[in-house]
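S.K.: got a sequence here, can you build the structure:
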Amino acid sequence: MTFTLTVSDEVRTLVPGFTHVAIEAHGLVNGTSTEESSALLDEAARRLAKRLAGRAPHEDPHMVAWRDAYTAFGAKPSRTRNSAEALAKRALGEAGLPRINLLVDLYNAISVARLIPVGGEDADRIRGGMRLVRATGEEDFVTVAGGAETVEHPEAGEVVWCDDSGVTCRRWNWRQGPRTRLTEETVSGIFLLETLAPMPVAEAESAAAELAELLEKFSPTARIQVHPPAPAGTPA
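M.R.: Have a look, this model is predicted:
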């Protein structure tokens, strides 16, 4: 990987069953959503409904584990859902899943179909390495509110992803900042799939392989590498 991606010991102690798989991709082709990417989102909603078999998303064992993790660092999971649960709820609703752009559609489809939080970052906008840490409460999180850029600060002890310029995603995988989002100009990306026990590590790796195949299909000349889960205490 061209930069480091680390998980702090504090986070590993808080949630010992955490695993992440990273996909690094360069030479990507992004753009507006297409009929093909839209069809993938529709199919993901069908796969989700089959997986849940009538249950609500928060009743799935993996989502239960994420709710427990959010509670452990002080968040209220029924108000600030992890990204996979939030997408699943939308997928099963009347409006369905949003169409953002091609790359976001691809990773959202995998997130919904597999019930795994998946994030995408513009690698060219990351400053230094990415770190999953418990916040001090003084870090900057630049976001947009009411159409204007504003700076927020995470709560002390909150689990956040950050780089050298500040927080990139609050409450683990709840809200991504606009600075590192995948836009239609993105050519290099980091895609992160995050799982907790009881989901087997092999399922996270299978989901990553499926996403890598989609990236290769829609960006045939891209250079794509899947980085397997790193042992505790080592950089990814």
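
S.K.: hey, let's count contacts and neighbours off CA atoms from now on
M.R.: Fine.

S.K.: tell me the first helix or strand C-terminal of the helix or strand containing N108.
M.R.: Using DSSP states H and E, N108 maps to helix 102-114. Next in sequence after helix 102-114, counting helices and strands by DSSP H and E, comes strand 118-122.

S.K.: here is a second sequence; please produce its structure as well for comparison:
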Amino acid sequence: MHQSIMINNTVKEKCPSIHIGMITYHDIAVSDLPQMIKGRFQLFYEEIMLALEEKGVTDIDGVSEWRKIFKSLDIDPSRYRPSQEALFRRLKKGQALPSIHSAADLNNFFSLKYEIPLGIYDLDHINGDIQLTLGSENDQYEGINGREMSMKGKLITADESGAFGSPIVDSKRTMVTRDTVNALQIVYLKPSIDNSTSTKIITEIMNMFTHIHSGKAYYKIIN
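M.R.: The predicted model follows:
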């Protein structure tokens, strides 16, 4: 099952440099993150905490680039933060990132490493083709944060059943659990990077994901 994804023309017109990576995984096994990798991630997060003692979250390249994208799409980034900014802010406050399961933990790690939002979804709960678009008043869902989210005017991924994801917060409908066997990962790349750098980032994410979860994977970059 190969999903297709397209970027809506309105989004492209307002933000011509936007490009995303899409990775599909099949026959994976989601569980706890291996202890050794958990330890490595912990050291990395501590390094970020130290670095953030000297600088502000909005000084981080990927954060400021994604705030600019939000502004170009008329989304207020101080009110609705790109998800990687929320992670950096948490670390700046000295708060640890909770371990959820191997797929979500890996997402958080790469989100912080490359300073970009990432979404991971249960492919078996996605219906039909996907569009990266701006939400209408009908686009709302229960977020993985437990809140009812109105996605009107926000950047969303939508399938035939409506909005299911966003670089702000994702929905419960398509969230990955320990029962997930097929997954879709959306990598919201920095607009400033070229296709060859994008490819390197996506293959690194994909290889580490399959190293931990097994299974098969395919990727695509969508401009």
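
S.K.: TM-score for this pair?
M.R.: Once superposed, the chains reach a TM-score of 0.87 (TM-score structural alignment, normalised by the length of structure 2), with 223 aligned residues with a CA RMSD of 2.6 Å.

S.K.: how big is the offset of the helix holding N108 of structure 1 relative to structure 2?
M.R.: Once fitted to structure 2, helix 102-114 of structure 1 is off its aligned match by 1.0 Å on average (mean CA distance after the TM-score superposition for structure 1).

S.K.: give me the angle between the top helix by length along structure 2 and helix 102-114.
M.R.: The residue-count maximum for a helix in structure 2 (DSSP state H) belongs to helix 195-213. Comparing the axes of helix 195-213 of structure 2 and helix 102-114 via axes from the mean of the first three to the mean of the last three CA atoms, to 10 degrees yields an angle of 150 degrees.

S.K.: after helix 195-213 of structure 2, next one along is what?
M.R.: Next element after helix 195-213 of structure 2 (DSSP H and E): strand 216-222.

S.K.: and the angle from that following strand to helix 195-213?
M.R.: Going by the same axes, to 10 degrees, strand 216-222 of structure 2 makes 160 degrees with helix 195-213.

S.K.: which residues are in contact with strand 216-222 of structure 2?
M.R.: 5-7, 19-28, 195, 198-199, 202-203, 206, 210 (CA atoms under 8 Å, 6 or more residues apart in numbering).

S.K.: switch to 6 Å and redo it
M.R.: 19-26 (CA atoms under 6 Å, 6 or more residues apart in numbering).

S.K.: buried stuff in it?
M.R.: For strand 216-222 of structure 2, the neighbour count (16 or more other CA atoms under 10 Å) marks 217, 219, 221 as buried.

S.K.: so what's the spatially most central residue of structure 2 up against?
M.R.: Nearest to the mean C-alpha position of structure 2, by CA atoms, centre = their mean, lies L118 at 1.3 Å. Going by CA under 6 Å, 6+ apart, L118 of structure 2 touches 111, 186-188.

S.K.: redo that, cut-off 10 Å
M.R.: L118 of structure 2 makes contact with 20-22, 82-84, 104, 106-112, 166-170, 185-189 under the criterion CA atoms under 10 Å, 6 or more residues apart in numbering.

S.K.: kind regards, and thank you for your time.
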